[in-house]
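Asker: any chance you can model this:
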Amino acid sequence: MIKASGARAAGVDEVTDADFDTEVLGAARPVLVEFTADWCPPCRQLAPVLSAVAEEERDRLRVVQIDVDINPVITARYGVLAMPTLILFRAGEPVRSMVGARPKRRLLEEIADALL
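Answerer: You can find the predicted model right below:
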């Protein structure tokens, strides 16, 4: 499901409680998931960074967002308490977790080892 929201990054799909396991855990390539909320200013700040990363790394990485307010099951499953939280999944497992907005260069550095 793709839904427009205030913190939505252009070119980044939105996943839900219903399709998370298929779209993220079952993905063939690494997936960077942003746990976000419409009311979250740092999430809006991170949106253009995620859009740029999704575009630049589209062959090696999928970037998706999940709205914590309407998807409580997945949010609770991964213990997300602050927004934005970014979790990088590879082969169905979370391999890196980051909290807070960050510049694109720093984000790419933090996830580089998972993209090899």
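Asker: CA only for contacts and neighbour counts going forward, please
Answerer: Fine.
Asker: which residues in the protein form helices?
Answerer: With DSSP state H as the criterion, the chain has helices at 20, 41-56, 72-77, 104-111.
Asker: could you pull out the strands in the protein for me?
Answerer: 13-14, 31-36, 62-67, 85-90, 93-99 (DSSP state E).
Asker: ok, residue 33 to residue 68 distance?
Answerer: Distance, residue 33 to residue 68, using CA to CA, to the nearest Å: 12 Å.
Asker: between these two, which one's more packed in?
Answerer: residue 33 (26 against 23; other CA atoms under 10 Å).
Asker: contacting residues around that one?
Answerer: Counting by CA atoms under 8 Å, 6 or more residues apart in numbering, residue 33 makes contact with 63, 64, 65, 66, 86, 87, 88, 89.
Asker: Proceed likewise with the subsequent sequence, for comparison:
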Amino acid sequence: MEPNPPAPIEPTPTHAASQARLQRQRDAFDALTPSLVAVGDDDFDDQVAGDPGVVVVQFFAAWCGPCHKAAAALEPVAAAGRRVLKLDCEQATATAARFCIGSYPKILLFQRGRLKAIYDGPRQSSAIESWIAQRARGLRSPT
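Answerer: Got it, this is the predicted structure:
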């Protein structure tokens, strides 16, 4: 006699409420960052490696309070013309794992698809822009 297969796990009301709350947090994050380009596992390499200039990527989780603060600081940087992407680590798990993202937020600077620097400083636009400008000066391609 074969054992019965386990019954499928049904989402509980608590699970459904949690998913709805997470979606509201994602929507709020997107509303906070209209100038940041959302990327995922499928298009990260094309967006980053395909750009010959400096690309800044914020790795975040929608529920993370400090991520919202960092995103608010990155928004004026992106609006001023810098290429700034945002990657939701809970949806793009392969890319987050590839860069060993273990805490949020994480701000990384790439050039020609290569990781060049990791930001670890105040969550203020002026500090982030200064950090990007310092790194970009040393990364310019010869003309």
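Asker: residues in contact with the residue in structure 2 that residue 7 of structure 1 lines up against?
Answerer: Using TM-score structural alignment, the partner of residue 7 of structure 1 in structure 2 is residue 29. By CA under 8 Å, 6+ apart, the residues touching residue 29 of structure 2 are 62, 68.
Asker: equivalent analysis for residue 42 of structure 1, please.
Answerer: 83, 84, 100, 101.
Asker: how many residues are close by the third one?
Answerer: Read that as residue 100 of structure 1. Counted with other CA under 10 Å, residue 100 of structure 1 comes out at 13.
Asker: tell me how far it lies from residue 6 of structure 1.
Answerer: On the measure of CA to CA, residue 100 of structure 1 and residue 6 of structure 1 end up 17 Å apart.
Asker: same question for the last one.
Answerer: As judged by CA to CA, residue 101 of structure 1 and residue 6 of structure 1 stand 15 Å apart.
Asker: settle it for me: which of those two has more neighbours?
Answerer: Shown here are residue 101 of structure 1 and residue 6; by other CA under 10 Å, residue 101 has more neighbours (19 against 14).
Asker: my guess is the more buried one contacts residue 48. True?
Answerer: No. Taking contacts as CA atoms under 8 Å, residue 101 of structure 1 lies outside contact range of residue 48: 10.8 Å.
Asker: counterpart of residue 119 of structure 2 in structure 1?
Answerer: Residue 119 of structure 2 maps onto residue 98 in structure 1, by TM-score structural alignment.
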